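Trainee: Sequence first, then the predicted structure:
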Amino acid sequence: MTFPSLIRALATIGLALTLPLAAARAQTAAPTDDLVAGSVLVRGRIEGVLLKHNGTTISRIGGYLDNSDSVTPEIDLSYFFTDHIAIEGETGLLHTTLTAKDTRLGNVSIGKVSSVPIFLVPQYHFLPNSRFNPYLGVGVAILPYFNAEAAGGLVRQLSVSNEVGTVFQLGIDYRVAGPWYANFDVKKLILSAHATANNGALSASGQVNPWIIGAGIGYRF
């Protein structure tokens, strides 16, 4: 065998050995910026909270409890257990103005209350290797309230109970460039509410089922 023939033979053998290894590596290696198993996605959003009454009733004076809409910042973190299954934890800061409407005394200002909503939502992501990655989630919503401020006048004291409910979520992540993602997200909360004023002289209870619509940016680690 001549030297050039030996070189060609060795090259052929080397190519035959390396091609299957390269193919296997290409099949198992995921793009580093995709949302796949082991990914951590941190997002920041601005959310609009549409808090309309839904069957709340007020003792003694009648009417219903109206909650003001608001805009609030939030931050969340999603961990991907698999390419499709993730769990998201979210928190923010919410300020709400309460008004008793259509009562026998007319419209009565109740006061203001703040809360730090906490959501824990398992999610299913449909297209982990796509630039567009829509997802659905159902989880738990916890609303611990604090800093309840009575409006004064007819309402001298205000207390709002902490609540636990259900959150339904629909959203989409869009990979903008590298590890950066844009996000649009809609949530529906199902929970009860209970508030008392003037040390229990007045009380309101019922369903408060707000829509939460948000948009923001995320970074994939």
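Mentor: Cool, the structure landed. Numbers count the residues shown, from 1 in each chain.
Trainee: drop to CA atoms for contacts and neighbour counts, all remaining ones
Mentor: Will do.
Trainee: So which elements touch the longest strand anywhere in the chain?
Mentor: Longest strand in the chain by number of residues, with DSSP state E as the criterion: strand 180-197. Judged by 3 or more CA pairs under 8 Å, 6 or more residues apart in numbering; DSSP states H and E, the packing partners of strand 180-197 are strand 158-160, strand 163-177, strand 202-208, strand 211-220.
Trainee: One more to weigh against that first structure:
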Amino acid sequence: MTRLATPRSIVLAGTVLGTAALMLGAAPAMAQGALARAGHIQAKVLGTYVAPDGKITDINVNLPGLPATTQTKANDNVTPTVAVEYFVTDNVSIETIAGITQHDVDATAGLPAGAELVSNAKLVPATVTAKLHFDLGGVKPYVGAGPAYFLWVGDKPGAAALPLGVTRTDLSDEFGLALQTGVDVPLNDTGLALSVDVKRYFIDTTARWYVGNTLAIETVHKLDPWVISAGFAFRF
């Protein structure tokens, strides 16, 4: 759960959308039939960059007496994702995504830098968004928003937690909000398109470290990841 992947994430998001904007200007106008319309299903295969913010906002339990200045971060990750959306009308769709991303959690302050506290935490970011599309010269930029549920699986104590006697780590599953923007650019008139998508999630998690059955450490983290994707869309 990292500190916001800072300006790097914002710059990357701007670069991706800027590239898409250049493509919009350069792309020839496609027939209206090249774009998804009411009743269509559109599937997307994407490469996704996940950059979370993991600042500790509260320390609720601290039996080992960790410094109050303790902070953590998780590594960014790149992972494949699949999105499926149904067009309710020509310009309104409902989309869900499927994917999993993995992160290690390391100390950045209060403990030796790089001390691994959580290992191989796998996140399933279940998300459903309602999207509003705009037809602009044969392309479809869009904005969207919807609920998200972060489901953590497979998280284990990190190498630095084991000497403290930690036997189990748990990251709480939580509900949150996702905001979304992007664009679909037709590549032919049979439903193949380039898709660029940027999401910002607003969601927290509570991290717990146990020694046997005893809760030794409990911290609350702001996640709020940027999730930046690019790939291909296929209309059915």
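Mentor: Done, it's in. Predicted, not measured: the structure shown is a model, and the values here were computed from it.
Trainee: circling back to that earlier point, kindly reformat the helices and strands packed on strand 180-197 of the first structure as JSON lines containing mean neighbour count.
Mentor: JSON lines is the format used below for those (neighbours: other CA atoms under 10 Å):
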{"stretch": "strand 158-160", "mean neighbour count": "22"}
{"stretch": "strand 163-177", "mean neighbour count": "18"}
{"stretch": "strand 202-208", "mean neighbour count": "19"}
{"stretch": "strand 211-220", "mean neighbour count": "20"}
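Trainee: Nearest to Val40 of the first structure, out of the ones you listed?
Mentor: Checking these against Val40 of the first structure by CA to CA gives strand 211-220 as the closest, at 5.7 Å.
Trainee: Kindly name the residues of the second structure that line up with the closest one.
Mentor: Using TM-score structural alignment, the residues of the second structure aligned to strand 211-220 of the first structure are 226-235.
Trainee: contacting residues around the matching stretch?
Mentor: With CA atoms under 8 Å, 6 or more residues apart in numbering as the test, stretch 226-235 of the second structure has contacts from 9, 13, 35-36, 40-52, 184, 190-201.
Trainee: Buried subset of those, written for ChimeraX?
Mentor: Of those, the buried ones can be selected in ChimeraX as follows, counting by 16 or more other CA atoms under 10 Å:
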select :9,13,35,36,40,41,42,43,44,45,46,47,48,49,50,51,52,184,191,192,193,194,195,196,197,198,199,200,201
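Trainee: What ranges does the second structure have for its helices?
Mentor: Secondary structure of the second structure, counting by DSSP state H: helices at 6-26.
Trainee: hey, which strand is longest across it?
Mentor: Longest strand in the second structure, counting by DSSP E: strand 116-133.
Trainee: Which elements pack onto that one?
Mentor: Packed next to strand 116-133 of the second structure, using 3+ CA pairs under 8 Å, 6+ apart, are strand 92-99, strand 101-109, strand 140-153, strand 156-157, strand 174-186.
Trainee: out of the ones you listed, deepest packed?
Mentor: strand 156-157 (a mean of 22; mean count of other CA atoms under 10 Å).
Trainee: Superposed on the first structure, what's the mean shift for that strand?
Mentor: Here strand 156-157 of the second structure, set against the first structure after superposition, deviates by a mean of 1.1 Å using mean CA distance after the TM-score superposition for the first structure.
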